[in-house]
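Novice: A structural model of the following input is requested.
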Amino acid sequence: MQYWIMALIGIIFVIWMFRYDKNHPNQIKKSNGKVQKPLHKRWWTWVIAVILIVGGLGNAMGLAADDEDNSASVAQTESKTKNEKSKNKKAVSYTKEQRISKEVKREQKIYKGEAKVAYKKEWNAITITPTSQSFTESVVAVIHNGDGESQDWKDLTDALKNLSITAYEKTKIPNISVALVNPNNTEKVLYTARNGKTTYDLAKDGD
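Specialist: Next up, the predicted model:
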């Protein structure tokens, strides 16, 4: 903005020179007898005018070009960033089977040495089947004694409810459940949870 003002001042200065000379036609004599030239015929006045006008316009045009270059550069950068984000989004877009596989592997690490973890399509559930002696005995006790009020069973079912929340968040599969399978009959479940809520509990619901 300041360079445009600088150029405008230069133009006003030129106009002022001619008007001044027009309004003061009488030439002034110096002490040595020479006649003083009109302002518009003096070299230094034109130097001032050229510096103001050319300098102002040149700098203003240069800044405008820089702004255009910067705008183009910013636009290119934003476009590149969007393209990279789009590529990254595509890269992490997994199929249903891949999401299930990743979640099963995650839960296998949690129950390593304690239970077998798999996905059963017919049930739309990630199944947990006890394999270790201690885990098996604890769930079998619930089957035989119906002790659904024990602290161990509450802790286990709370853990499974939390696991069902994570299972949905990780897979984004509607109605996916986490099922605790009867180790003595793998076609039966002892407990199921879906998105943090109990959907079946053998200790309370019975057979």
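Novice: please make it C-alpha for all contacts and neighbour counts, starting now.
Specialist: OK.
Novice: name the helices or strands packed onto the longest strand along the chain?
Specialist: Criterion DSSP state E: the longest strand present in the chain is strand 185-194. Here strand 185-194 touches helix 151-171, strand 177-182, strand 197-201, helix 202-205, going by 3 or more CA pairs under 8 Å, 6 or more residues apart in numbering; DSSP states H and E.
Novice: second input sequence below; structure requested for side-by-side comparison:
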Amino acid sequence: MIKIKNLDKYYINGEMKLHALKDITFSIEKGEFVAIMGSSGSGKSTMMNILGCLDHTFEGEYILDAIEVSKLKDEELSKIRNKKIGFVFQSFNLLSKLSALENVELPLLYSGVHHKERTKKAKAVLEKVGLGDRLDHKPNELSGGQRQRVAIARALVNEPAIILADEPTGNLDSTSEKEIMQLFKELNEQGKTIIIVTHEPEVGKACKRVIRFKDGQVIEDVKSI
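Specialist: Below you'll find the predicted structure:
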């Protein structure tokens, strides 16, 4: 599903050249449940931006679902993001004036899916994440855990190759965190490839594999038994 080989990332700041990622190599197979972990400044967020096709100014190889990302133009990268990757963010990134159903429909709208089909698919994924009775509720009428479920439904609606979640439990209480991680576990058991970028040990423990970054390098890559 994902192949990263000899990847280097540099940031230029005036005359300074910061080596943010150093010769990174790893693969993620279809159906894996992976945590990318590390402290602030470790390189995990930079790695997430590359995995999410938000940044393609790097050296080395990145192949996503048989597509070589480094050779794509901006317009092609945008299509890849919409079709191949479902994003889940710490701050939910829901539009406050739209209902849960309308928020989930947005990726389908951008893909040009007809209104009736959009509504049908959005309802189905909201029911899948346990929010079939909250379709018309706006974000401010939902709890933090429910908002994150809407965000996960939005990430799922285009049937992407991978779900990429950035600190998805960072704004949640401990009960909601457990519920969201249980949802990710169930989605993974149904065959979804899930990558979670996090600094929280409990989230890492819930995943089946941990890739740990420090100072721009992978220092540990461990699968749980």
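Novice: tm score of chain vs chain?
Specialist: Here the TM-score for the pair of chains, by TM-score structural alignment, normalised by the length of the first structure, is 0.22; 75 aligned residues with a CA RMSD of 5.7 Å.
Novice: okay, the helices and strands packed on strand 185-194 of the first structure, which one's buried deepest?
Specialist: Across those, the average number of neighbours (mean count of other CA atoms under 10 Å) peaks for strand 177-182, which reaches a mean of 26.
Novice: which secondary structure elements does that one sit against?
Specialist: strand 125-130, helix 151-171, strand 185-194.
Novice: looking at the ones you listed, spot the one closest to Thr77 of the first structure.
Specialist: Proximity to Thr77 of the first structure, assessed across those by CA to CA, is greatest for helix 151-171 (32.4 Å).
Novice: and the closest one, what does it pack onto?
Specialist: Counting by 3+ CA pairs under 8 Å, 6+ apart, helix 151-171 of the first structure packs on helix 96-110, strand 177-182, strand 185-194.
Novice: dump the helices and strands packed on strand 185-194 of the first structure into TSV; add distance to Glu78 of the first structure as well.
Specialist: Compiled in TSV, these are given as follows (distance: least, CA to CA, whole Å):
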stretch	distance to Glu78 of the first structure
helix 151-171	30
strand 177-182	42
strand 197-201	44
helix 202-205	57
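Novice: which one of the ones you listed lies closest to Lys116 of the first structure?
Specialist: strand 177-182 (9.6 Å).
Novice: could you give the angle of that closest one to helix 151-171?
Specialist: 140 degrees (axes from the mean of the first three to the mean of the last three CA atoms, to 10 degrees).
Novice: and the angle for strand 177-182 of the first structure with strand 185-194?
Specialist: 150 degrees.
Novice: list the contacts of strand 177-182 of the first structure.
Specialist: 124-130, 139-140, 160-161, 163-164, 167-168, 187-195 (CA atoms under 8 Å, 6 or more residues apart in numbering).
Novice: just the buried members of those?
Specialist: 125-130, 139-140, 160-161, 163-164, 167-168, 189-195 (16 or more other CA atoms under 10 Å).
Novice: which strands and helices sit next to the longest helix anywhere in the second structure?
Specialist: Using DSSP state H, we find that the single longest helix of the second structure is helix 174-189. Based on contacts counted as 3+ CA pairs under 8 Å, 6+ apart, the elements that helix 174-189 of the second structure packs against are helix 144-156, helix 201-206.
Novice: and of those helices, who's closest to Asp23 of the second structure?
Specialist: Comparing these against Asp23 of the second structure with CA to CA, the closest turns out to be helix 201-206 (23.4 Å).
Novice: next helix or strand past the closest one?
Specialist: strand 209-214 (DSSP states H and E).
Novice: report the buried residues of that next one.
Specialist: For strand 209-214 of the second structure, by 16+ other CA under 10 Å, it's Arg209, Val210, Ile211, Arg212, Phe213, Lys214.
Novice: that one packs against which elements?
Specialist: Applying 3+ CA pairs under 8 Å, 6+ apart, we find strand 209-214 of the second structure packed against strand 33-37, strand 217-223.
Novice: between strand 217-223 and that strand, find me the angle.
Specialist: 160 degrees.
Novice: ok, back up a step: pick the most buried one from the helices and strands packed on helix 174-189 of the second structure.
Specialist: Of all these, helix 144-156 carries the top mean neighbour count, a mean of 25, counting by mean count of other CA under 10 Å.
Novice: and that one with helix 174-189, angle?
Specialist: Calculated by the same axes, to 10 degrees, helix 144-156 of the second structure forms an angle of 20 degrees with helix 174-189.
Novice: what does the next helix or strand after helix 144-156 of the second structure contact?
Specialist: With elements assigned by DSSP H and E, the helix or strand that comes after helix 144-156 of the second structure is strand 162-166. In this structure, residues lying in contact with strand 162-166 of the second structure by CA under 8 Å, 6+ apart are 48, 52, 84-90, 155-156, 192-198.
Novice: isn't Leu202 of the first structure right next to Leu190, touching?
Specialist: Yes - if you go by CA atoms under 8 Å, Leu202 of the first structure and Leu190 touch, sitting 5.1 Å apart.
Novice: from Ser164 of the first structure, how far off is the residue most central in space within the first structure?
Specialist: In the first structure, the C-alpha nearest the mean C-alpha coordinate belongs to Lys85, at 8.2 Å (CA atoms, centre = their mean). Distance of Lys85 of the first structure to Ser164 of the first structure, given as CA to CA, to the nearest Å: 30 Å.
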